[in-house]
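S.K.: quick one: sequence plus predicted model below, questions after.
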Amino acid sequence: MTLKSGVLIAGSCLAAIASVGSVFELSSGQPDWGVGPTRLILGFCVPLVVICFYAAVQNARANQK
């Protein structure tokens, strides 16, 4: 694993945590930051999880020995 792969995996993990937190906030009925910003975070982080994870896997495969 390269440094770039590690950073991408870390970004994917952080985005996944933010996504799960946003889902719980929205399901509670009254999100702390309001519905709009929480939906925005969720909408931004879900694709970011997939993109970062895919890029990390591609980078790791490209640098495999």
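M.R.: That came in fine, so what should we check first?
S.K.: contacts and neighbour counts: CA atoms only from here.
M.R.: Will do.
S.K.: which SSE is A56 in?
M.R.: helix 35-62 (DSSP states H and E).
S.K.: other SSEs contacting that helix?
M.R.: When contacts are defined as 3 or more C-alpha pairs under 8 Å, 6 or more residues apart in numbering; DSSP states H and E, helix 35-62 sits against helix 3-28.
S.K.: give the buried residues for the helix it packs on.
M.R.: 5, 8-13, 15-16, 18-19, 22-23, 25-26 (16 or more other C-alpha atoms under 10 Å).
S.K.: could you check the angle helix 35-62 makes with it?
M.R.: Helix 3-28 runs at 150 degrees relative to helix 35-62, counting by axes from the mean of the first three to the mean of the last three C-alpha atoms, to 10 degrees.
S.K.: included below, for side-by-side comparison, is a second structure:
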Amino acid sequence: MYLTPKSGLFLAGSCVSAIAAVGSVFELSYGQPDLGFQATAIILILSIPLTGLFFFAAVRDARDNIK
């Protein structure tokens, strides 16, 4: 197993931001977001690239630790 604490944190960040993105999509499609349209849209716009960035960082860190 090549999971290090650092790559585990990156993977957890990826999971949290992916959950935030999915939740934001459902909130926006419902029509009346709890945090308001603008705040929910900002969360969605930020969480999509963060998901990919954190996942890429986790994979890269795990690959760097293969011996």
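M.R.: All right, it came through fine. No experiment lies behind these values; they were computed from the predicted model shown.
S.K.: re the thing from before, among the buried residues of helix 3-28 of the first structure, which one sits closest to N63 of the first structure?
M.R.: Of all the buried residues of helix 3-28 of the first structure, N63 of the first structure sits closest to S5, with 9.6 Å by C-alpha to C-alpha.
S.K.: which residue, other than its chain neighbours, is closest to that closest one?
M.R.: A56 (4.5 Å; C-alpha to C-alpha, 6 or more residues apart in numbering).
S.K.: separation between the one you found and T2 of the first structure?
M.R.: According to C-alpha to C-alpha, to the nearest Å, A56 of the first structure stands 9 Å off from T2 of the first structure.
S.K.: so for these two, which sits in the more crowded spot?
M.R.: A56 (24 against 12; other C-alpha atoms under 10 Å).
S.K.: thinking again about what came up before, from the buried residues of helix 3-28 of the first structure, which single one is nearest Q64 of the first structure?
M.R.: For the buried residues of helix 3-28 of the first structure, the closest approach to Q64 of the first structure (C-alpha to C-alpha) belongs to S5, at 11.5 Å.
S.K.: how about the closest one, what's its partner in the second structure?
M.R.: Applying TM-score structural alignment, one finds that S5 of the first structure aligns to S7 in the second structure.
S.K.: A58 of the second structure against P5, yeah?
M.R.: No - between A58 of the second structure and P5 there is no contact, the gap being 9.9 Å when judged by C-alpha atoms under 8 Å.
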